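>>> Just the structure for this:
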Amino acid sequence: MKKQKKDKRRRSTQQLMGIQKITDYCITTDAGDLVFYVIKPTNISVLPAGAVSAKIRALQNTLSAQAGVELLAMNSRESFNATCLFYHDRMQEEKNPAIRELLEQDRAFLDEKQVQMTLAREFYLAVRLKNEKPDTAYTLLSTIETKFRDNGFTTRRAGKEDLKRLLAIYFEQNTTTERFEDYDGQRFLEVV
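Sure, this is the predicted structure:
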């Protein structure tokens, strides 16, 4: 029993999540490979209602035509909601009008930044491959990518850095790191 607990504590984060490795094009798990595509979102706020409806139908048709494709939508930027609430509460408590005015300016600035970043969403397609032969997998993945492009969506297969960022956002909500390490502490190792 003690040995099992000790072994469990020594397991890496990847092992705890069931990830065997992150390659240049997929995440290899105990249940098969996960291949991700990054879909660049369209700014629908500038499109007329008919064009928005057409985009939605195109996405529905594309997704329904491919079995086993999953869609993920994640915020890829930080949220300032808690900070804005802090400024609001702090303004209610503040007696000095000059300080209240500064707090209001800060809150307004954060509101403006939040609006600017509303389009900072990332959309991913996840395709699960279980024991697929390489040529079959390649054909399937190329077909999916082609269908999305044919229906007017900008898409590309996620690379290793994209996959690490996706995992960091999904599990840790880390949106600030520029480059992710393959191993904890990798940046501290000296290359000789």
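
>>> only C-alpha atoms for contact and neighbour calcs from this point on.
Noted.

>>> need the strands for the protein, in chain order.
Under the criterion DSSP state E, the chain contains strands at 19-22, 26-29, 32-40, 69-75, 121-129, 154-157.

>>> Switch the ones you listed over to TSV, and while doing so, append distance to Val191 to every line.
TSV is the format used below for those (distance: least, Cα to Cα, whole Å):
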stretch	distance to Val191
strand 19-22	22
strand 26-29	27
strand 32-40	31
strand 69-75	35
strand 121-129	34
strand 154-157	31
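
>>> Which of those strands sits closest to Arg100?
strand 69-75 (31.0 Å; Cα to Cα).

>>> Could you name the helices and strands sitting against the closest one?
strand 121-129, helix 160-172 (3 or more Cα pairs under 8 Å, 6 or more residues apart in numbering; DSSP states H and E).

>>> Most tightly packed of these?
Each of those was scored by mean neighbour count; the highest is strand 121-129, a mean of 20, by mean count of other Cα atoms under 10 Å.

>>> Residues in contact with that one: which ones?
32-41, 68-77, 137 (Cα atoms under 8 Å, 6 or more residues apart in numbering).

>>> repeat for stretch 14-26
For stretch 14-26, contacts defined as Cα under 8 Å, 6+ apart pick out 27-30, 33-36, 157-160, 163-164.

>>> Alongside the first, I'd like the structure of this one:
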Amino acid sequence: MSKNKRNGVQDLIGLERFTNYGVKTDKAEIVFFAVEPTNISVLSSANIEVKVHDLTTVLSMIPDLEIIAMDSAERFDGNKWYVKERLQKEENPAVRELLQADHDFLDEIQLEMSSARRFLFAVRFRREKPEQIFGIISQVQKNISEHGFTVKRMDKAEIKRMLALYFGASIIGDEIPDIEGENYIKEADTNEEKK
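Below is the predicted model of the structure:
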């Protein structure tokens, strides 16, 4: 490898660029579909069996379909552990009260976020042409939808949000810029123009 070539995070994880349909990696193009979760706690046993059967059917129709389950916001375990440790060691009653309030708040937020799961399907394309990819994407989305799942192909902004959560670049999935530091460059240019 030449000394001039710099390895950034993008290179290390194999991401090359966004495409019209998804993300291009060094090995494949990946298209992501967001699937609305079903609250099975309110379904009867028979309806749960139907949902499982529908999912099994989708997976048999699209054998290369990958399933991703993730939180839609960063987990709070580390923060809760830290506050709990501090709470055990703290002797000042006023500080203990504040730490307990923080711990309760984190519990409350985590409970709200626990129902905020994201379920994604992914399809990898290795040698297909763009027009083939479009046709396959349409068929995949149709097959998933016809089996009782609400599905949507993720756009660039949604994929960026998902990657930001996955790699810990954002706690709540804020939109990240296409270019690292882009906002600072714009601000510097604006300040320069004002002079």
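
>>> thinking again about what came up before, for Tyr170 of the first structure, find the nearest of the strands of the first structure.
strand 69-75 (7.5 Å).

>>> just the angle between that closest one and helix 160-172, please?
70 degrees (axes from the mean of the first three to the mean of the last three Cα atoms, to 10 degrees).

>>> what range in the second structure matches strand 69-75 of the first structure?
Strand 69-75 of the first structure corresponds to residues 65-71 in the second structure, going by TM-score structural alignment.

>>> Also stretch 111-126 of the first structure?
Mapped onto the second structure using TM-score structural alignment, stretch 111-126 of the first structure covers residues 107-122.

>>> can you give me the end-to-end distance of the matching stretch?
32 Å (Cα to Cα, to the nearest Å).

>>> Filter the contacts of stretch 14-26 of the first structure down to the buried ones.
27-29, 33-36, 157-160, 163-164 (16 or more other Cα atoms under 10 Å).

>>> Okay, the one residue sitting closest to the centre of the second structure and Ala94 of the second structure: tell me how far apart.
With distances taken as Cα atoms, centre = their mean, Met162 lies nearest the centre of the second structure, 2.5 Å away. Going from Met162 of the second structure to Ala94 of the second structure by Cα to Cα gives 39 Å.

>>> all helices of the second structure, in order?
Secondary structure of the second structure by DSSP state H: the helices cover 9-13, 45-61, 77-89, 93-114, 130-146, 156-166, 182-194.

>>> Tabulate those in JSON lines, adding columns for distance to Asp174 of the second structure.
Below are the helices of the second structure laid out as JSON lines (distance: least, Cα to Cα, whole Å):
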{"stretch": "helix 9-13", "distance to Asp174 of the second structure": "18"}
{"stretch": "helix 45-61", "distance to Asp174 of the second structure": "31"}
{"stretch": "helix 77-89", "distance to Asp174 of the second structure": "20"}
{"stretch": "helix 93-114", "distance to Asp174 of the second structure": "16"}
{"stretch": "helix 130-146", "distance to Asp174 of the second structure": "26"}
{"stretch": "helix 156-166", "distance to Asp174 of the second structure": "6"}
{"stretch": "helix 182-194", "distance to Asp174 of the second structure": "14"}
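
>>> Near Ile179 of the second structure, how many other residues are there?
By other Cα atoms under 10 Å, 7 other residues sit near Ile179 of the second structure.

>>> Can you say which of the helices and strands packed on strand 69-75 of the first structure is nearest to Lys3 of the first structure?
helix 160-172 (27.8 Å).

>>> Check the contact between Leu110 of the first structure and Ala82; I expect there is one.
No - the pair Leu110 of the first structure / Ala82 is not scored as a contact, 10.7 Å apart, by Cα atoms under 8 Å.

>>> Now do the contacts for the residue nearest to the centre of the second structure.
Met162 of the second structure touches 72, 173, counting by Cα under 8 Å, 6+ apart.

>>> And for the one 3 residues further on?
When contacts are counted by Cα under 8 Å, 6+ apart, Leu165 of the second structure is found next to 72-74, 171-173.
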